[in-house]
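Colleague: starting from these lines, generate the structure:
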Amino acid sequence: MNETLYLSRLQHYLYCPRQFALIELEGVWVENRFTAEGQVLHQKVNEREQVRRGNIRTVSALPLASESLGIEGIADVVEFHRDDDGPESAFPIEYKRGKPKSHRADEVQLCAQALCLEEMLGQSISAGALFYGETRRRQDVTFDQALRDLTLQAIDECRAIISTGQTPAPIYEPRKCRGCSLMDICQPQSLGRHVHVADWLARQVKED
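Modeller: Predicted structure coming up:
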């Protein structure tokens, strides 16, 4: 049986495989301004609460799990929409600091929540939303096949790193690295070398 993988780890992996490994394998974590701002944003939804307004029931801090995928975590908010007398349909919402990003890490984390909800509730979930603290707006996310495939791929690749027990070498990307709270520990400028992570991971799995 695979060890449980936490949903938030997928976001770390998509942002940087080395960051994921430092947290997952080596237990490293350091706060910075960006992570602190994220914590403040999440304080509003960290307590379990259930509110109903009209045909929408809103549940915050909802525990999620998928036994088949071996993942679990906490959904910031899940709205349950009911049309007339039909069954409720789930709509997960993840709160993030900052603004929408060019990469899909946030979308993958949200999609993983949807996969958990689908297994738990026995229903298909077509969409959710990301709420960004800087824009104060929801960004709707459609759980299409491409995003589902990317999410499943990320889960598999996280497990591959865990199975090797080895942390990928750093690759210095200025824009990403400067915003990472683990930069001083990671030392990407002094230790980094130009190795494609996919090549590194494939080599480690082959050697294992």
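Colleague: drop to CA atoms for contacts and neighbour counts, all remaining ones
Modeller: Will do.
Colleague: the helices in the chain, which residues?
Modeller: 7-15, 17-24, 33-42, 105-121, 145-164, 174-178, 183-186, 188-191, 197-207 (DSSP state H).
Colleague: OK, contacts around the residue nearest the centre of the chain?
Modeller: Among the residues of the chain, the one closest to the centroid is residue 109, at 2.9 Å (CA atoms, centre = their mean). Residues in contact with residue 109 (CA atoms under 8 Å, 6 or more residues apart in numbering) are 7, 8, 10, 11, 151.
Colleague: for those, work out which two are farthest apart.
Modeller: Taking CA to CA as the measure, the contacts of residue 109 span a maximum distance of 12.2 Å, between 8 and 151.
Colleague: so which of these two has more stuff around it?
Modeller: residue 151 (25 against 21; other CA atoms under 10 Å).
Colleague: ok, the closest residue to that one other than its chain neighbours to residue 115 distance?
Modeller: Spatial nearest neighbour of residue 151, excluding adjacent residues (CA to CA, 6 or more residues apart in numbering): residue 108 at 5.2 Å. Residue 108 sits 10 Å away from residue 115, taking CA to CA, to the nearest Å as the criterion.
Colleague: before we go on, could you also do this sequence so I can check it against the first one:
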Amino acid sequence: MAGDLQNSAANPLLAGAGERDLPTVSLSALQHYAFCPRQCALIHNEQAWVENYLTAQGRSLHELVDSGEPETRKGVRFERSVHVSAQRLGISGIVDMVEHDLVSGSLKPVEYKRGKPKPEPFDEIQLCAQALCLEEMTGQTIAEGALWYMQTRHRVLVVFSDGLRAQTLAVIAQVRELLASGQTPPPVYGKRCKACSLVEICQPKLLEKDRSARYVEGLFGE
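Modeller: This is a model prediction of the structure:
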């Protein structure tokens, strides 16, 4: 975390940060799980990763955003690449940008995405988890955040409703259980597989038809 957020004792993002243990689940794992539990397990349990043009674009976008210097415009402080955590929830990660209103003191997480808004709340869950971290770190309620999409060049406002918060907490619990199990769920082939950089490792079409596990279970099961 750069700039004044690292150096100012009065900054709300630093309150109590040194007294916390490192959480165990990364914020990126929540987005991976919401997209596909098998993808989440392959990345975070099996340490598998393959880059394609989509992930390369996303990485380049985040490198560009994260490399920017903190700045203040019209009473709003823009901090980039902000490290956040919530010990109570056992999560941690990096927020692309936190907007700090210097008049009201309110904070707003902003996440940058390569593509366009999705019908499923994958990105909203990740953003809400960032807000939950900021809330634990600062003691203030984070009402809303924003998602900026490179493909549409448009910012989407996200309200952290009770429903989204509940959904995010449920995903956090599910991810923690998955990672603790050390198991990788079986593949389920779908449209989203075409955009997944791990499709060659996952082999969803091939393994979905594999009956070997059932055969072995039939041989040795009661």
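Colleague: and residue 108 and residue 115 of the first structure? Which one has more around it.
Modeller: Using other CA under 10 Å, the more surrounded residue of residue 108 of the first structure and residue 115 is residue 108, with 27 against 22.
Colleague: how about the contacts made by the more buried one?
Modeller: So residue 108 of the first structure contacts 10, 11, 147, 148, 150, 151 (CA under 8 Å, 6+ apart).
Colleague: just residue 31 of the first structure next, same as before
Modeller: Neighbours of residue 31 of the first structure in contact, by CA under 8 Å, 6+ apart: residue 181.
Colleague: just give me the match in the second structure for it.
Modeller: Under the alignment (TM-score structural alignment), residue 31 of the first structure maps onto residue 51 of the second structure.
Colleague: do the same with residue 70 of the first structure
Modeller: Under TM-score structural alignment, residue 70 of the first structure pairs with residue 90 in the second structure.
Colleague: leaving out the residues flanking it, which one is nearest to that match?
Modeller: That would be residue 23: by CA to CA, 6+ apart, it lies 4.3 Å from residue 90 of the second structure.
Colleague: what's the spacing between the one you found and residue 41 of the second structure?
Modeller: For residue 23 of the second structure, the distance to residue 41 of the second structure - CA to CA - is 18 Å.
Colleague: between those two, which is the more surrounded one?
Modeller: residue 41 (23 against 16).
Colleague: Provide a list of residues in contact with the more buried one.
Modeller: 33, 178, 179, 182, 183, 184, 185.
Colleague: 7 Å instead?
Modeller: For residue 41 of the second structure, the contact set (CA atoms under 7 Å, 6 or more residues apart in numbering) comprises 179, 184.
Colleague: what residues sit buried inside stretch 69-88 of the first structure?
Modeller: 69-81, 88 (16 or more other CA atoms under 10 Å).
Colleague: tell me which residue of the second structure lines up with residue 94 of the first structure.
Modeller: Aligned partner of residue 94 of the first structure by TM-score structural alignment: residue 111.
Colleague: ditto for residue 156 of the first structure
Modeller: Checking TM-score structural alignment: residue 156 of the first structure goes with residue 173.
Colleague: what's around that match, how many residues?
Modeller: Neighbour tally, residue 173 of the second structure, other CA under 10 Å: 14.
Colleague: and for residue 199 of the first structure?
Modeller: Residue 199 of the first structure, neighbours per other CA under 10 Å, totals 9.
Colleague: please say which position in the second structure it maps to.
Modeller: Using TM-score structural alignment, residue 199 of the first structure lacks an equivalent in the second structure.
Colleague: for residue 199 of the first structure, give its distance to residue 10 of the first structure.
Modeller: Residue 199 of the first structure is 19 Å from residue 10 of the first structure, by CA to CA.
Colleague: got it, and residue 179 of the first structure?
Modeller: 18 Å.
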